[in-house]
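>>> Pasting a predicted model and its sequence here:
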Amino acid sequence: MIRGKERFITQLYILVDFIFIQISFFIAWFSRFYLIDNEQLGSYLPLSSYFLWNLVYSIIYILIAFVIGLYVPKRKAKFAIEIAKIFQAHLFSLFVLLSILFTVKNIDISRLFLVIYFILGVLSAVIYRYIVKQSLRSLRSKGFNRQFVLILGAGSIGKRYMRNLMKHPEYGLEVIGFLDDYRTEYCSDDYFQKQILGKLNTLDKILNERVVDEVVVALPLTAFTKYQQIIMICEKAGVRVSIVPDFYDILPASPHFEKFGDLPIINVRDVPLDEFVNRILKRAFDIAFSLLAIILTSPLLLMIAIGVKLTSPGPILFKQERVGLNRRTFNMYKFRSMNYMPELVSNTEWTVENDPRRTKFGTFLRKTSLDELPQFFNVLKGDMSVVGPRPERPYFVEQFKEEVPKYMIKHQVSPGITGWAQVCGLRGDTSIENRIEHDIYYIENWTLLFDVKIILKTIVNGFMNKNAY
């Protein structure tokens, strides 16, 4: 039904995006100037000027969406990634439009209109694309719009690839069989024996006789000399080629390729925040959110400061050295919850249940996590992020990096006030190994929406923590 038209469908997104931007424009215009305040209509540019700039915005959006890969086929991609790209495309388009308006000194545009226009543009794109994606996945899981895959290599990697496809029928990918030169050695399983169509030298024949959309090379490194011939045969037949590396088992979950000059390089871990655009987005979000949090909680901050001062002698704030981004140390702020003690003791002793060093007011602060509020100032300084792996003291970092494999990976991103591990219940006296697994998942799967999800879960779950001592 849809087979062979994926490129057309992808290009159709351009037209639909353009249409939805126009719909968003007229709804935003009507909402701003007729539903909210029609008396202000005369003080702004006429509808024709607004519509002209809307067309400029639409063109900018489509160009940016092309550049960031929003119009490429994404059958196996996560929808969260698509949402992030939609948001990026609209945000950058808005910045470019505002820059143009400032340059041509045409700034009589309602800011409220722009906010409504932007929100409607993002929401409409996300909603309609979600509906389309879910509809296509439903059709694929029922056998429509299938794509057929031929796997070269029936060893452990080839079998694992096939099992992964079988777990995701919504991708619409069907394995038609394997090609392998050593069928008896690798395939004692009768099921896989029946799936073997022949040896590697029959690839040309299979591609001519069968419908094949993609060839997946899952061969051992000992067969590396055959790769070039395999790729030439596939490209001659117009079939896509993917390679599953033989060192798959030793790589992390999300390796990716980079270009260094004309050399392809495998980066063993894909960190989305390594990209400049993502770092800018996260930093802008951190600044806006932390400023808002400080303003809204300022009365509470004052009350806690007075409470700390009245209940025990010593400073209001407690500064402690922590390890942050790229293993650099910084001073993390907290409201003091313990009796004043030498810095060496606080930096090397673990807090335990019924810790005698805590004050009564400090126990309340720790249980409710209110002692963490000053860390929003760390976020403004750039030492921390709102969301990220929790930072640890240098003394314990030195211990954990020897005891817990991959512990130091958490320092590839900025530490956070809250994180994926924390909202999943891994706070206080819990498994360091489980925390690191969650931190690495966050690092490899970061999106701005993931940050928002973690913040919402932090709020919904509440700040009470039974493991906080």
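Yep, that arrived.
>>> going forward, measure contacts between C-alpha atoms and count neighbours the same way
OK.
>>> Which parts of the protein are strands?
Remark: strands assigned in the chain by DSSP state E are 147-152, 173-179, 196-198, 214-217, 240-243, 256-260, 263-267, 317-323, 329-335, 385-387, 416-418.
>>> another structure for you, compare them:
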Amino acid sequence: MLRMEGLLARTLDVALVFAGAVVASQIRFDAVMKEDFYDLFIVLSAAFTLALFPAFGIYESWRGRSKPGLAGQVALAWLLVQLCGVMVMFSMHRLDIVSRLWFAYWTAVSGALLIVSRLFIHLVLGHVRSAGMNLHQVAIVGGGPHCNAVIRRVAASPASGFRVAAAFNVVPSTGSLSARVPTFADRAAFQRYIRTQQIHELWLALPLSQEPMILDFVNEFRDELINIRFMPDLHSVVLFDSGVIDLIGMHAINLAASPLPQHAVLQKDIFDRLFAAAALIGLAPVLLSVALAVKLSSPGPVLFRQKRKGADGRVFTIYKFRSMRVHAEEAGTLTQAKRHDPRITRVGAFLRRTSLDELPQFFNVLRGDMSVVGPRPHALEHDDQYSKLVSGYMQRYRIKPGITGWAQVNGYRGETDRLEKMEGRIACDLYYLGNWSFALDMRIIVATIFKGLIHRNAY
């Protein structure tokens, strides 16, 4: 059944790739197709779709997982497919005779069809599951507030298709579990219930200290067709990647490490490079105009260069358009820009207020030093100062710093003249690290465009 569903999903994707191309041709040429090499381009993209979509987990089960996350995965995979198609057509010396407008229409239409079709299918499945069909029965082992939180989350997500059928309270002293779920105190009776009531999932909502019980339940049901999932209570851990990684041939769980798994880092990096390249090409006239304005505004270089820390603390040189008059700072000190700072030129004030001074950082993104979205990098002097004052400060360097971030779209910009401002900024950065998704990145980019470019704290 799963193989048939996967085959149907792949067939639908190929059909939507072709359908988008036909719609684009009707819009651009008022014809089904213009030349034979357009057919070749479409076939190449269809083939790359079949090859690359599985690598992004698009054909895996998304039951209970984020649908915006699925949409983001499809969008990123489709952009990569089109990039691969463009590279092949370029190598065959056919790209220069392909209509760019047609290609843009095709990419947009097929991308929209691929995303909307999946969201529609999941919407239908959600209604079916909410009506009590296509359900996965879940048994939970746990106790205390964490176990109750898992039960409440399942109850609040009926469209996920999970239903809690029973629970085993391992620590009755912490209080009873949800009254809506049949609770067992006898372990043998609980295990017998799982085997006789067609339970599909066994969730172990236990703390790390319960290793013996975790192993007991895994050994008890490892030879049966029941999905066993560990949902640990890690309330005291700041960062946690719930995925299990392979490290020197052994399984490891990240407790304090990069919160993004390797495949997510790769996807984010691909998107960053594509976005940065497109931004630099599209904004080239703006970049040249700003560079000329900076050069004429005051003596000195066009670009401001400063050392900042990147992922894992690696130091790199950040680029900005110079907004201040050239001046010297004492060694080991750095004076933040203040409102009505006399060092800022008239052109520089406009650039800082509109965030145009940040545009050269797309070169940092293209070089791999930065990401489009991530924690903003601070000057090295500020890293030394605040790492001793703000808990979790250095955790923000687990991933690449960004041109924009969750802190910036939530108002934490400009001067940090009070410790509370920096603490608020770091709290936002840690939230981003713990809740990263491609959909969150898109949300931050859109928020930056509409409300984050100009801000009263940008001076």
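Yep, it's here. Predicted model only: the values in this text are computed from it and were never measured.
>>> Once they're superposed, tell me the TM-score.
After superposition, the two chains reach a TM-score (TM-score structural alignment, normalised by the length of structure 2) of 0.83; 451 aligned residues with a CA RMSD of 3.5 Å.
>>> returning to that earlier point: ranking the strands of structure 1 by mean neighbour count, which comes first?
Stretch with highest mean neighbour count among these: strand 385-387 (a mean of 26; mean count of other CA atoms under 10 Å).
>>> Name the residues that touch that one?
283, 286, 289-290, 376, 378-379, 414-419, 451, 454-455 (CA atoms under 8 Å, 6 or more residues apart in numbering).
>>> List the superposition-based mean deviation of that strand with respect to structure 2.
Compared with structure 2 after fitting, strand 385-387 of structure 1 deviates on average by 3.6 Å (mean CA distance after the TM-score superposition for structure 1).
>>> Stretch 118-134 of structure 1 too?
Averaged out, stretch 118-134 of structure 1 is 1.6 Å away (mean CA distance after the TM-score superposition for structure 1).
>>> Give me the range in structure 2 that that stretch lines up against.
Here stretch 118-134 of structure 1 aligns to structure 2 at residues 107-123, judged by TM-score structural alignment.
>>> Which residue in structure 1 aligns with E381 of structure 2?
Matched to structure 1 by TM-score structural alignment, E381 of structure 2 sits across from Y395.
>>> wait, I meant E358 of structure 2
Aligned by TM-score structural alignment, E358 of structure 2 pairs with E372 of structure 1.
>>> One more: S66 of structure 2?
So, by TM-score structural alignment, S66 of structure 2 is matched to K78.
>>> just the helices in the stretch 201-350 of structure 1 please.
203-209, 227-236, 276-311, 343-348 (DSSP state H, counting those that start in this stretch).
>>> Likewise for the stretch 301-450 of structure 2?
Secondary structure of the stretch 301-450 of structure 2, counting by DSSP H, counting those that start in this stretch: helices at 346-354, 361-367, 380-386, 406-409, 419-434, 438-447.
>>> Tell me the mean distance between the third one and structure 1 once they are aligned.
The superposed helix 380-386 of structure 2 is, by mean CA distance after the TM-score superposition for structure 1, a mean 1.0 Å from where its aligned residues fall in structure 1.
>>> who does that helix touch, helix- and strand-wise?
Packing partners of helix 380-386 of structure 2 (3 or more CA pairs under 8 Å, 6 or more residues apart in numbering; DSSP states H and E): strand 303-309.
>>> re the thing from before, ok, the spatially closest residue to the match of E358 of structure 2 that is not a sequence neighbour - contacts?
Leaving aside its chain neighbours, E372 of structure 1 sits nearest to K334 (5.3 Å; criterion: CA to CA, 6 or more residues apart in numbering). Applying CA under 8 Å, 6+ apart, we find K334 of structure 1 in contact with L317, F318, K319, D371, E372, L373, P374, Q375.
>>> try 10 Å
316-320, 366, 369-376, 378 (CA atoms under 10 Å, 6 or more residues apart in numbering).
>>> ok, of the residues you listed, which one's closest to N164 of structure 1?
In terms of CA to CA, no member of the contacts of K334 of structure 1 lies closer to N164 of structure 1 than S369, at 41.1 Å.
>>> Could you check how far the closest residue to the closest one other than its chain neighbours is from R427 of structure 1?
Excluding the flanking residues, the one nearest S369 of structure 1 by CA to CA, 6+ apart is F463, at 5.7 Å. Using CA to CA, to the nearest Å, we find F463 of structure 1 at a distance of 11 Å from R427 of structure 1.
>>> Show me what counts as buried in stretch 231-240 of structure 2.
Neighbour-count burial for stretch 231-240 of structure 2 flags M231, P232, D233, L239, F240 (criterion: 16 or more other CA atoms under 10 Å).
>>> whoops, I mixed them up, stretch 435-444 of structure 1
R435, I436, E437, H438, D439, I440, Y442, I443, E444.
>>> show me what contacts the nearest residue to K34 of structure 2 once chain neighbours are set aside?
Closest residue to K34 of structure 2 apart from its sequence neighbours, by CA to CA, 6+ apart: S25 at 7.4 Å. Residues in contact with S25 of structure 2 (CA under 10 Å, 6+ apart) are A19, A31, V32, M33, K34, Y38, S99, L101, W102, F103, Y105, W106.
>>> List buried residues within the residues you listed.
A19, M33, Y38, W102, F103, Y105, W106.
>>> which one of these is nearest Q191 of structure 2?
Top of the list for closeness to Q191 of structure 2, among the buried ones among the contacts of S25 of structure 2 and by CA to CA, is A19 at 51.1 Å.
>>> Return the residue of structure 1 aligned against the closest one.
A19 of structure 2 maps onto I23 in structure 1, with residues paired by TM-score structural alignment.
>>> check contacts around the residue lying closest to G362 of structure 1 once chain neighbours are set aside.
Of all residues not flanking G362 of structure 1 in the chain, S337 sits nearest, at 3.6 Å (CA to CA, 6+ apart). Neighbour list for S337 of structure 1: 308, 311-312, 316-318, 357-366, 371 [criterion: CA under 10 Å, 6+ apart].
>>> Narrow the residues you listed to those that are buried.
Buried members of those, scored by 16+ other CA under 10 Å, are 308, 312, 316-318, 358-359, 361-366, 371.
>>> from those, which is closest to Y161 of structure 1?
Y161 of structure 1 has its nearest neighbour among the buried ones among the contacts of S337 of structure 1 in R366, at 46.9 Å by CA to CA.
>>> pretty sure that closest one is touching E372, no?
Yes. Checked against CA atoms under 10 Å, the pair R366 of structure 1 and E372 is within contact range at 8.1 Å.
>>> shared neighbours of these two, which are they?
K334, F335, R336.
>>> Make sure the last one is actually in contact with L373.
No. Taking contact to mean CA under 10 Å, the distance of 11.3 Å between R336 of structure 1 and L373 leaves them out of contact.
>>> Identify the contacts common to those two.
Contacts common to R336 of structure 1 and L373, judged by CA under 10 Å, 6+ apart, are I304, L365.
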